[in-house]
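[1] Sequence first, then the predicted structure:
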Amino acid sequence: MADWSQNKLGRRAFLASTAAALATPAFAQNVNDGSTTELEREIDTSVRRNISSFRTLDWQPYFSNLTKGAVLVDISSRALHYWEENGTYHLYPCSVPLTEDLTRRGRTQIVLKDPEPDWRPTPSMKIRNPEWPDYVGPGPDNPLGTRAMHLSWTYYRIHGTHDTRKIGRRSSNGCIGMYNEHVEQLYEMALVGTQVLLI
């Protein structure tokens, strides 16, 4: 009986310590070492936590219809929700703007789909980061990844990234970033004219 009690206590201690370890916030590695292929603002110690909330949502509270499909980006949970016109639902993790002053919320739409995006920093990016190149062509070093969908707001896009450490974080200069394989899926489904809401 004594052995069983000790064993039971040992299991309880193990389960308690495992639960505590899982509940402890996971901090991502520091990416300020210059090895990143993203040319967006660096992730500093105040925003290094990588959290993304994967709760499913219904489209009706946000859109009146699904004509041409609908994209909802939840800045707080760092998740992109997409409903096809037939109602089929997709949920993806994403990166969001680094700070509130870079964040834009509201309704827009996809106005251009770019299968081989190239990148130029915006004027404000160049002011903040004068060392950045003026142009990066399509390819593995491109900050926009393998696909980009331009929104009706100037300089704002939903795009891929080769720097997967940024997904699930506040890490962009305003755009919504996705894993390349996910943005390629979305690119195939979404249309020019797809409604987009950022909340």
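    Cool, got the structure.

[2] Please count neighbours and contacts with C-alpha atoms only from this point.
    Fine.

[3] if you count residues, which strand in the chain comes out on top?
    Using DSSP state E, we find that the single longest strand of the chain is strand 106-114.

[4] Tell me the buried residues in that strand?
    Neighbour counts over strand 106-114 (16 or more other CA atoms under 10 Å) mark Thr108, Gln109, Ile110, Val111, Lys113 as buried.

[5] Going by distance to Val96, which of those wins?
    Val96 has its nearest neighbour among those in Thr108, at 16.0 Å by CA to CA.

[6] Leaving out chain neighbours, which residue sits closest to the closest one?
    Val196 (5.1 Å; CA to CA, 6 or more residues apart in numbering).

[7] Would you mind confirming that the one you found makes contact with Leu72?
    Yes: under the criterion of CA atoms under 8 Å, Val196 makes contact with Leu72 at 5.9 Å.

[8] Break down this protein into its strands, ranges please.
    70-74, 79-83, 89-93, 96-97, 106-114, 148-151, 157-161, 170-172, 176-179, 195-198.

[9] which of those strands sits most buried?
    Mean neighbour count (mean count of other CA atoms under 10 Å) peaks for strand 176-179 among the strands of the chain, with a mean of 29.

[10] Pasting the second one now:
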Amino acid sequence: MKVVAYVAVGVMGLATPVLAAPQDLNLETVNKAEWTAEAGKGKEIDPALVKTQVLLDRARFSPGVIDGHNGENLRNAIKAFEKERGLKPDGTLDEEFWAKLKEASSEPALVEYTIQDVDVKGPFVTVPDKLEDQARLDRLGYSGPDELLAEKFHMDVDLLKALNPGKAFDKPGTSIVVANVDAQSAPEKPEKADKIEIVKSQHVLRVLDKGGTVVAVYPASIGSEEKPAPSGSHRVRAVAPNPNYTYNPDYAFKGVKAKEKFEIKPGPNNPVGSTWIDLSIESFGIHGTPEPEKVGKAYSQGCVRLTNWDVEELSKMVEKGTPVEFID
């Protein structure tokens, strides 16, 4: 399906600092990690936080990119989980929260994965920064096997590399350590969402079932001061996997000189990512992103941006007519 997505995709916000990884970061230390009062207070990748993020991801309280750091997306995911489990929703990684989280799944947070032929066959591309240059590509694919594998397991590339020092990600048959996001004990996905709520002040999108229970929470980049997201009630109009992106010169993006509309081909590094959920607001939707690490941390310039894996999961829960409410 071809989608004409007239959305601004400029990013504004603070960059995530590159932090160090401890020497004892490995499959065993993460899987055996337990809560302590010091969890998440250091600057290095924290094994306990990696485990926390994986377990939250499996429970569909998404922390966004699994990176082992304590950020706003993780705190929002903890807060949402606490609220649905009857705990004080303060977003704090404490002993009571930890006990409830471990009850949700008993399978290991990290597992070994053997790189497959499909993971390395490509074609991979060097994605230009300028939209006009991106329009010259036949597909906006992954930049390499490391990016593909990181996204496949909802991980930050730096965490993937830290867990697999010296490993070559371009060789089939190589065994690597990855986040166990598809554990068998993960809750079944609801067949259909009864309602979507987009909470602008919290930078989250919530999925509710027919009983009003929150069954999934995803971090989201929602509008900006210059181009704020709408308010009120709307509906899903259509779902388009692998959408094209059409640049509208009326937006006059900084650095884009084109005066005519042009189209960028599909792919995970397309400006609207791997999936477009069209809403009953002209040129507005919920979509993925080529920069998952910035979701919830930077403005989307209007639309609602999720990680590619979260919007793909959401797309399977919505249908034409699903209510979508923007909450101020």
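    Okay, I see it. Bear in mind that the values here come from a model prediction, so they are computed numbers and not experimental data.

[11] picking up where we left off before, and for the longest strand of the first structure, what span of the second structure is it aligned with?
    Taken onto the second structure by TM-score structural alignment, strand 106-114 of the first structure occupies residues 232-240 there.

[12] So which of the strands of the first structure is nearest Ala19 of the first structure?
    Closest among those, once you apply CA to CA, is strand 89-93, at 24.5 Å.

[13] If you count contacts, what does that closest one end up packed against?
    strand 79-83 (3 or more CA pairs under 8 Å, 6 or more residues apart in numbering; DSSP states H and E).

[14] Which residue comes closest to Glu312 of the second structure once chain neighbours are left out?
    Nearest one to Glu312 of the second structure, counting by CA to CA, 6+ apart, is Thr275 at 6.2 Å.

[15] Can you get me a residue count around the one you found?
    Close neighbours of Thr275 of the second structure, defined as other CA atoms under 10 Å, add up to 31.

[16] That one corresponds to which position in the first structure?
    Taking TM-score structural alignment, Thr275 of the second structure has Arg147 as its aligned residue in the first structure.

[17] In TSV, list the strands of the first structure along with distance to Ser52 of the first structure.
    Compiled in TSV, the strands of the first structure are given as follows (distance: least, CA to CA, whole Å):
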stretch	distance to Ser52 of the first structure
strand 70-74	10
strand 79-83	6
strand 89-93	6
strand 96-97	11
strand 106-114	20
strand 148-151	21
strand 157-161	17
strand 170-172	10
strand 176-179	12
strand 195-198	15
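
[18] for these, which one sits closest to Arg11 of the first structure?
    For Arg11 of the first structure, the closest of the strands of the first structure is strand 89-93, at 35.1 Å, according to CA to CA.

[19] and the angle for the closest one with strand 70-74?
    30 degrees (axes from the mean of the first three to the mean of the last three CA atoms, to 10 degrees).

[20] what distance separates strand 89-93 of the first structure from the middle of the whole chain?
    11 Å (CA atoms, centre = their mean, to the nearest Å).

[21] re earlier: wait, the match of Thr275 of the second structure touches Arg157, no?
    No: Arg147 of the first structure is beyond contact range of Arg157, at 10.0 Å (criterion: CA under 8 Å).

[22] returning to that earlier point: so how far does the longest strand of the first structure sit from its counterpart in the second structure?
    Overlaying the second structure shows strand 106-114 of the first structure at a mean distance of 0.6 Å from the equivalent residues (mean CA distance after the TM-score superposition for the first structure).

[23] Run a quick neighbour tally on Asn173 of the first structure.
    23.

[24] ok, the equivalent of it over in the second structure - contacts?
    When the second structure is aligned by TM-score structural alignment, Asn173 of the first structure is paired with Gln301. Contacts for Gln301 of the second structure (CA atoms under 8 Å, 6 or more residues apart in numbering) come out as Val7, Ala8, Val9, Gly10, Val11, Ile222, Gly223, Ser224, Glu226, Lys227, Pro228.
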